[in-house]
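Asker: Sharing a sequence plus its predicted fold:
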Amino acid sequence: MYFLSQIKPDDVGLIRILQTETPSSFRLICFPESAHSTAYYLSLSELLLPTVEVLAIQYPLYAGYEEGDDDRLTDSPELADRIFGALGEWMDRPFAFFGHRVGADLAYRVAERLERETGAALMTLFVSGRTAHWGMSLGPPALGCRIVALAAEGDPKTPLRGVRAWRRRTSGRFDLEVFPGSRGYLDSSRREVVNLVHDQLLSQVPVDAEWETGAEDKGA
C-alpha cells in the first residue's frame, strides 16, 4: 500500500510507498509522467530490496496540470521550486531521482537546483523515456552526478540519438540502457528496471560505508 499525507489537490507532496518496516539505506524519489500515474511505483517498490525506500512526487491537480496537459509540468519553474522545497526533510540519507517521460525533465531541473543551491549531489539521476530536448546552455554541464538514461529501442517519440544527449548534462558518468519494444518497458521489463536501479545504487556504496539505518522513521 502507499500512504498519502493530507495533500490537497493544489499541493505538491511526497507519497511514501510502504514496503516493510526495515529501515532503508537509500531513497528513490520518483517523478511520474503525470499527476495520475503515481500508483505504478507501488508495483515497482514491491520488487526493490527493503533497503530502498520509494517516494513518489504528487503533482497538483488544479487546472493546468490535468490529464492531457502533462507536458506543461515541465514549463513551470514554480512547480520545480515547490518540489525542491518539499524535499528538504527527506535528504538525510543517500538518494536518487527517477523521472519518467515529462517527469525526467522535472527531476533534472530539481537536481540542478539541489546541486547549485545546497551542494547536495544525487547518487544517480535516472531519466526514462525522454530525450534531452530543451536548449543547451553554454558552459560546463549543470550536474556532477551520474545520469542513467532508459529508453525503448522502438519508441518513435524518443529516438536514441536524443536520449544520448543526456550525457551532455553531466560532468559525471553517463549510462544508457535500451529495452526491447516501444513504450511499455516499465511494465514488460519491470524486473530488469529494478535490477538496473539496484546495480546503480549499490555500485556507488563504499565498502566501509556505514549509514544510520536506525534513524527516526519519518511519517508522511
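Answerer: Received, thanks. Numbering: from 1, shown residues only.
Asker: From here on, just use CA atoms for contacts and neighbour counts.
Answerer: Fine.
Asker: OK, contacts around the spatially most central residue of the chain?
Answerer: The residue lying closest to the centre of the chain (CA atoms, centre = their mean) is residue 98, at 2.0 Å. If you count contacts by CA atoms under 8 Å, 6 or more residues apart in numbering, residue 98 has them with 28, 29, 30, 31, 104, 107, 125, 126, 127, 128.
Asker: tell me which element the second one falls in.
Answerer: Secondary structure assignment for residue 29, by DSSP states H and E: strand 26-31.
Asker: so where do the strands sit in this protein?
Answerer: Assigned by DSSP state E, the strands in the chain fall at 2-3, 13-17, 26-31, 52-58, 95-100, 124-128, 146-152, 174-179.
Asker: looking at these, which is closest to residue 38?
Answerer: Closest approach to residue 38 among the strands of the chain is made by strand 52-58 (6.3 Å; CA to CA).
Asker: For the closest one, give me every contacting residue.
Answerer: Looking at what lies outside strand 52-58 - CA under 8 Å, 6+ apart - the contacts are 12-19, 24-32, 35, 38, 41, 45, 83.
Asker: how far does that strand sit from the chain's center?
Answerer: How far strand 52-58 lies from its chain's middle: 8 Å, per CA atoms, centre = their mean, to the nearest Å.
Asker: Run the angle between it and strand 95-100 for me.
Answerer: For strand 52-58 against strand 95-100, the angle by axes from the mean of the first three to the mean of the last three CA atoms, to 10 degrees is 50 degrees.
Asker: And strand 52-58, what's buried?
Answerer: 52, 53, 54, 55, 56, 57, 58 (16 or more other CA atoms under 10 Å).
Asker: again with stretch 114-133
Answerer: So, applying 16+ other CA under 10 Å, buried residues of stretch 114-133: 114-115, 120-132.
Asker: hold the first one in mind and look at this next one:
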Amino acid sequence: MTIMERKTSLWIRRFNPAEGARARLVCFPHAGGSASFYFPLAQTMPPSVEVVAVQYPGRQDRRHERPIDDIAELADRIAGELAPWTDLPLALFGHSLGATLAFEVARRLERSGTVPIGLFASGRRAPSRHRDERVHQGDDRALLAQLKRLNGTDAQVFGDEEVVRMILPALRSDYRAAETYRYRPGPRLSCPVYALTGDDDAMVTVEEASAWGEHTSGPFELRVYPGGHFFLTAHAASIRDLVSHHIGAHAAHAQHL
C-alpha cells in the first residue's frame, strides 16, 4: 500500500496529520459510534502524537456497506489495515466495544511482530469477564432505550426518524458483535495496559475493569473516574493528558532501544 492509499483508506481516518509525530494513537469507537467521535481528541493531542481513528463499515460515509457483527472478523480486517501505519510506534485506545476490539487487534499485531506501546481500554470489562447480554435481540425500541440510558448520543438524534433509521443497522450489528464475543485464551499481551472506568458505570464494575491486568505481562494501571459509561466525555482533558504522557514515555524508551 502506498502512502497515498494509506491516507485515503476507508478504515483509517487521519484527522491531524502530524509530520513530526513520534508515535501514533489508533482509536476504536464504541457501539453505534464512528471515527468522528475522536475528532476533539485529535485536535487537542500534542503534535508529538498523531491520532487516527477506525471507521467501521455501516456508518456515516460507509453507511451503504454491510456492518460486520463479529469481533474476530473486524479485528482481522483492522489489523491488516494498520500494517502500513506501523512506521511509528502504535498505541491503541478503545471505548466500550472499541476496547474489546482494540485488545483483539493488539493480539494480532503482537503475533505479527508489532508490539504496541500501550493499550488503553476504556469503559469495558476485561475480555475474560463475560456477562449474558442480549440487547441486540430486542426490538428497535429496546435498542434505542439502551442507547439513551448510556447517555453517549446527542438527545436530538432520537427525535430525527431518518437519522434513527440510518444508525439502527450499525448499532444492532455492533451490539451483536459485543454481546456474542467470547474470549479465547492465549498468550498475554506484552504491552502495557491501562484500564479506565467510571465509578457509576452500569456496564462495568471496578473489579471487571481491574481484571484487564490479567491480560498483559507488562505494566498495568487502573484509573477510576467519577461518572457513568461515558465518563470520558466529562474527563476528556485529564484522559488526554494521561494518554499523551504514557505514549510519550514509552515512545521515548522505544526510540532508545
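Answerer: Okay, I see it. Everything numeric here is computed off the predicted structure, so don't read it as measured data.
Asker: Switch the strands of the first structure over to JSON lines; also include distance to residue 65 of the first structure.
Answerer: Listed next are these as JSON lines, based on distance: least, CA to CA, whole Å:
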{"stretch": "strand 2-3", "distance to residue 65 of the first structure": "22"}
{"stretch": "strand 13-17", "distance to residue 65 of the first structure": "14"}
{"stretch": "strand 26-31", "distance to residue 65 of the first structure": "14"}
{"stretch": "strand 52-58", "distance to residue 65 of the first structure": "11"}
{"stretch": "strand 95-100", "distance to residue 65 of the first structure": "16"}
{"stretch": "strand 124-128", "distance to residue 65 of the first structure": "20"}
{"stretch": "strand 146-152", "distance to residue 65 of the first structure": "25"}
{"stretch": "strand 174-179", "distance to residue 65 of the first structure": "29"}
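Asker: Out of those strands, flag the one nearest residue 200 of the first structure.
Answerer: Closest approach to residue 200 of the first structure among the strands of the first structure (CA to CA): strand 124-128, 7.5 Å.
Asker: Where in the second structure does the closest one fall?
Answerer: Aligned using TM-score structural alignment, strand 124-128 of the first structure spans residues 118-122 in the second structure.
Asker: How far off centre is that stretch?
Answerer: Taking CA atoms, centre = their mean, one finds stretch 118-122 of the second structure lying 8 Å from the centre of the chain it belongs to.
Asker: For it, give me the average deviation versus the first structure.
Answerer: Taken over the aligned residues, the distance from stretch 118-122 of the second structure to the first structure averages 0.4 Å (mean CA distance after the TM-score superposition for the first structure).
Asker: Residue 26 of the first structure maps to what in the second structure?
Answerer: The alignment partner of residue 26 of the first structure in the second structure, by TM-score structural alignment, is residue 23.
Asker: ok, residue 76 of the second structure to residue 126 of the second structure distance?
Answerer: Between residue 76 of the second structure and residue 126 of the second structure the computed distance is 20 Å (CA to CA, to the nearest Å).
Asker: And the helices in the first structure, which stretches?
Answerer: All helices of the first structure, identified by DSSP state H, fall at 40-47, 77-86, 102-118, 160-164, 185-188, 190-202.
Asker: tell me what the shortest one is packed against?
Answerer: Packing contacts for helix 185-188 of the first structure, counted by 3 or more CA pairs under 8 Å, 6 or more residues apart in numbering; DSSP states H and E, involve no helix or strand.
Asker: Show where it falls in the second structure, residue numbers please.
Answerer: The alignment of helix 185-188 of the first structure onto the second structure (TM-score structural alignment) covers residues 231-234.
Asker: still on that earlier bit, counterpart of the residue nearest to the centre of the first structure in the second structure?
Answerer: Aligned by TM-score structural alignment, residue 98 of the first structure pairs with residue 93 of the second structure.
Asker: distance of that match from residue 140 of the second structure?
Answerer: Distance, residue 93 of the second structure to residue 140 of the second structure, using CA to CA: 29 Å.
Asker: how close does residue 171 of the second structure get to residue 69 of the second structure?
Answerer: Counting by CA to CA, the gap from residue 171 of the second structure to residue 69 of the second structure is 10 Å.
Asker: OK, contacts around the closest residue to residue 176 of the first structure other than its chain neighbours?
Answerer: Distances taken as CA to CA, 6 or more residues apart in numbering put residue 149 closest to residue 176 of the first structure, at 4.8 Å, once the chain neighbours are dropped. When contacts are counted by CA under 8 Å, 6+ apart, residue 149 of the first structure touches 126, 127, 128, 129, 163, 164, 166, 174, 175, 176, 177.
Asker: Residue 149 of the first structure maps to what in the second structure?
Answerer: Alignment of residue 149 of the first structure against the second structure is given by TM-score structural alignment, with residue 195 as its counterpart.
Asker: Give me the spatial nearest neighbour of residue 203 of the second structure, chain neighbours excluded.
Answerer: In this structure, residue 203 of the second structure finds its nearest non-sequential neighbour in residue 229, 6.8 Å apart by CA to CA, 6+ apart.
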